[in-house]
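K.L.:
The sequence isn't on hand, but the structure is:
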């Protein structure tokens, strides 16, 4: 017998994409613009650090993170957000997906005000939010993040009964896939809402270092300014996007000391800490900003290209941050299939990142396009896409 609660899960986005496209021949040279897997160079010295610490492969790695790594993360939080975090309020992660899932496992109560707890999440959303919710026996509530709400979920518009049952609210800023950034006012309102209805905020900020001009405001800095309970807000960061190191699997969670104690306790039984040589490399990467500035410049150039290519396209929004385009189309699946069959450019239908709601699927009329390839390839592919879908 299989758990009934998992029977309603939709197929993951990329198997759905393969089912849609792969029995059709591409109409040209294949260009992959589906997966947010960075292709810019990571710092060349990373492999040297790993090699210099290779004897660490002969040891079980520290479950919570090596002191060097935690110190580097604490230093980065201070430089980036001007917040002071002792290492008892930090834990290294084997990628943020692990943390986003296990934090729900460790912190979501079995009931909230005597009822099944609710977990809020933006729609579209990172799929682990929903799976974590279902795993803990909570009810996922998908809040559409649309053009009308500046592509961020308006949790305050929910009814009081739902908010009083809410245990956790996931929020991604900068948003995947729309690139919207939560303002200081947005964070203040959300934190105040969490205080009023007694729920925790899980802030997924893994795209925070890829932005056009102004560094995105972080949940931790606003929470510190407001003087709220440190257990109220947890944030999740990663080196995958910031430093082009998705294969290093290095991220972290920061929050209140009691929340971190509970997450560590679960991690001791079920987690897989990062090998020590990789932790030493990650410590040096968190301490270096030069490569991040270069990385951001490269993405900025590609966003400038996108703005030029899609100038005049009705409904086009130039993203504030991240590295995706969220392009309006009549139907995402039809557009992705047409583009594949006629040009070989491969994109993701927006509906594959969203769930149907009473007010519709907010991703149905969009495609997501990842700008991770080299600049010349991006320029050619975007021009091809425009000619095919908007010409």
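P.N.:
Structure received. Here the structure is a predicted model, which means the values were calculated and not measured.

K.L.:
contacts, neighbours, all on C-alpha from now
P.N.:
Fine.

K.L.:
Centre of the chain to stretch 31-49, how far?
P.N.:
Centroid separation for stretch 31-49 versus its chain: 17 Å, with Cα atoms, centre = their mean, to the nearest Å.

K.L.:
Flag every buried residue along that stretch.
P.N.:
31, 32, 33, 34, 35, 36, 37, 38, 40, 42, 46, 49 (16 or more other Cα atoms under 10 Å).

K.L.:
could I get the residues you listed as TSV with secondary structure and distance to residue 72?
P.N.:
As requested, the buried residues of stretch 31-49 are arranged in TSV below (DSSP: H, G, I helix; E, B strand; the rest coil; distance: Cα to Cα, whole Å):
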residue	secondary structure	distance to residue 72
31	strand	37
32	strand	34
33	coil	33
34	coil	32
35	coil	29
36	coil	26
37	coil	24
38	coil	23
40	coil	23
42	coil	18
46	helix	15
49	helix	15
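
K.L.:
could you dump those to JSON lines with distance to residue 131?
P.N.:
Shown next, in JSON lines, are the buried residues of stretch 31-49 (distance: Cα to Cα, whole Å):
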{"residue": "31", "distance to residue 131": "30"}
{"residue": "32", "distance to residue 131": "26"}
{"residue": "33", "distance to residue 131": "25"}
{"residue": "34", "distance to residue 131": "21"}
{"residue": "35", "distance to residue 131": "20"}
{"residue": "36", "distance to residue 131": "20"}
{"residue": "37", "distance to residue 131": "21"}
{"residue": "38", "distance to residue 131": "25"}
{"residue": "40", "distance to residue 131": "30"}
{"residue": "42", "distance to residue 131": "31"}
{"residue": "46", "distance to residue 131": "33"}
{"residue": "49", "distance to residue 131": "35"}
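
K.L.:
Structure two is appended below for comparative analysis:
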């Protein structure tokens, strides 16, 4: 198997030969990792359960954690899940890589379709699954929303959506997600929505695929799965806590498959994660910081406040050259959009001419970074 270099590896190769301007303190807005303290009650739950390290954890997860996740889904999306409709996992990256391998194993000529730009693990899963890939390009012309091609959907075994979207910050409405559920049933493909940014929003909470499925009458979630994570929600990526939920028939086999992988979450991590999934106050507090960051961006760069996520998908003339300039002249790192996308069969790369800026710092550092970007754009 041959995998593409990760975007951050490409960025390092681009910037390593450059000497940054030491007159500026270094700032990094590349990775989607919240730069805030993990809330104290989560850290206390972790430390207070250290004695459980003496026990083997269940691959399927403890009920204290699984129950907290189901309660979160009910509280947030108005959907009541049965025990067999959710599988907790060791972060969602694990699922995004190994679930397609499980699902597509018996397909002689598997086909995956996913949004472009994308989280690179989708591509890695396609390579590991021997799957042909179709891209759903997201660009300004289509409002950063995937356009339906019946021929593509007819041939697809697995379609991965990512809304709220990384990196474009686009969202799909409940009705739009419901149309995708109908398409999954009509063309008989498995539809997975990666919802890891569902809790980072400035105003109205974005819709989820499970509530959309229920809204169009697919209350058993046939062919429909949602993925979510605690990493962004609770500023706790190190907990590696996520879940996949929906179609119980699909999850039954996947649950058994995971027992062979050996990626059970340690019990102290499960205890801390359960506390985090059960609490909403700390999430609201984090959202207020992200909202302030976007308001600063509007003030300095004139950008609109997105519906969700903590990213700016900023248009520039030449993303590679601008990334080099920001690092060389202002000691600031951002990520070129083409590193997050692929060129399609028509020669289009929807990430070209864009940079992704992760507004994951405190407001004072965010302001400092955005002022440098504005100066670079005006220079």
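P.N.:
That came through fine. Bear in mind that the values here come from a model prediction, so they are computed numbers and not experimental data.

K.L.:
Any idea what the TM-score is?
P.N.:
Here the TM-score for the pair of chains, by TM-score structural alignment, normalised by the length of structure 2, is 0.96; 375 aligned residues with a Cα RMSD of 1.4 Å.

K.L.:
Quick check: the aligned residue for residue 133 of structure 2 in structure 1?
P.N.:
If you follow residue 133 of structure 2 across to structure 1 using TM-score structural alignment, you land on residue 140.

K.L.:
List the contacts of the nearest residue to that match once chain neighbours are set aside.
P.N.:
Among residues not flanking residue 140 of structure 1 along the chain, residue 119 sits closest, at 5.0 Å (Cα to Cα, 6 or more residues apart in numbering). By Cα atoms under 8 Å, 6 or more residues apart in numbering, residue 119 of structure 1 lies in contact with 133, 138, 139, 140, 141, 166, 167, 168, 169, 170.

K.L.:
The aligned partner of residue 40 of structure 2 in structure 1 is in what secondary structure piece?
P.N.:
Counting by TM-score structural alignment, residue 40 of structure 2 lines up with residue 44 in structure 1. In the assignment (DSSP states H and E), residue 44 of structure 1 maps to no helix and no strand.

K.L.:
can you map out the helices along the stretch 101-250 of structure 1?
P.N.:
127-135, 160-165, 184-197, 219-226, 239-242 (DSSP state H, counting those that start in this stretch).

K.L.:
Give the aligned equivalent of the residue nearest to residue 140 of structure 1 in structure 2.
P.N.:
Per TM-score structural alignment, residue 119 of structure 1 is aligned with residue 112.

K.L.:
Next, give me the two most distant ones among the buried residues of stretch 31-49 of structure 1.
P.N.:
Across the buried residues of stretch 31-49 of structure 1, the longest distance by Cα to Cα is 33.3 Å; it joins 31 and 49.

K.L.:
Just the buried ones from the contacts of residue 119 of structure 1, in ChimeraX syntax?
P.N.:
A single ChimeraX command is used to select the members of the contacts of residue 119 of structure 1 judged buried by 16+ other Cα under 10 Å:
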select :133,138,139,140,141,166,167,168,169,170
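
K.L.:
one step back: in contact with the match of residue 40 of structure 2, which residues?
P.N.:
Counting by Cα under 8 Å, 6+ apart, residue 44 of structure 1 touches no other residue.

K.L.:
coming back round to it: among the contacts of residue 119 of structure 1, pick out the one closest to residue 88 of structure 1, please.
P.N.:
So of the contacts of residue 119 of structure 1, ranked by how close each gets to residue 88 of structure 1 (Cα to Cα), first place is residue 168, at 21.9 Å.

K.L.:
Over in structure 2, tell me which residue corresponds to that closest one.
P.N.:
Per TM-score structural alignment, residue 168 of structure 1 is aligned with residue 158.

K.L.:
Run a quick neighbour tally on the aligned partner of residue 367 of structure 2 in structure 1.
P.N.:
Counting by TM-score structural alignment, residue 367 of structure 2 lines up with residue 379 in structure 1. Close neighbours of residue 379 of structure 1, defined as other Cα atoms under 10 Å, add up to 20.

K.L.:
Which element, helix or strand, includes residue 379 of structure 1?
P.N.:
Residue 379 of structure 1 belongs to helix 375-389, assigned by DSSP H and E.

K.L.:
Count the neighbours of the residue nearest to the match of residue 367 of structure 2 when sequence neighbours are not counted for me.
P.N.:
Residue nearest to residue 379 of structure 1 in three dimensions, not counting chain neighbours: residue 305, with 6.4 Å by Cα to Cα, 6+ apart. If you count neighbours by other Cα under 10 Å, residue 305 of structure 1 ends up with 19.

K.L.:
What range does whichever strand or helix holds residue 305 of structure 1 cover in structure 2?
P.N.:
Here residue 305 of structure 1, judged by DSSP H and E, is contained in helix 290-309. Counting by TM-score structural alignment, helix 290-309 of structure 1 pairs with residues 281-300 of structure 2.

K.L.:
Now for residue 195 of structure 2: which residues touch it?
P.N.:
Contacts of residue 195 of structure 2 by Cα under 8 Å, 6+ apart are 162, 163, 164, 208, 226, 227, 228, 229.

K.L.:
6 Å instead, please
P.N.:
The contact partners of residue 195 of structure 2, by Cα atoms under 6 Å, 6 or more residues apart in numbering, come to 163, 227, 228.

K.L.:
which ones are touching the last one?
P.N.:
When the contact criterion is Cα under 6 Å, 6+ apart, the partners of residue 228 of structure 2 are 195, 196, 242, 243.

K.L.:
Next, count neighbours for the aligned residue in structure 1 for the second one.
P.N.:
Spelled out, it's residue 196 of structure 2. Aligned by TM-score structural alignment, residue 196 of structure 2 pairs with residue 206 of structure 1. By the criterion of other Cα under 10 Å, residue 206 of structure 1 has 25 neighbours.

K.L.:
So residue 206 of structure 1 is in contact with residue 240, correct?
P.N.:
No: using Cα atoms under 6 Å, residue 206 of structure 1 makes no contact with residue 240, being 7.8 Å away.

K.L.:
The counterpart of residue 80 of structure 1 in structure 2 and residue 210 of structure 2, how far apart?
P.N.:
Aligned by TM-score structural alignment, residue 80 of structure 1 pairs with residue 76 of structure 2. Between residue 76 of structure 2 and residue 210 of structure 2 the distance is 11 Å, computed by Cα to Cα, to the nearest Å.
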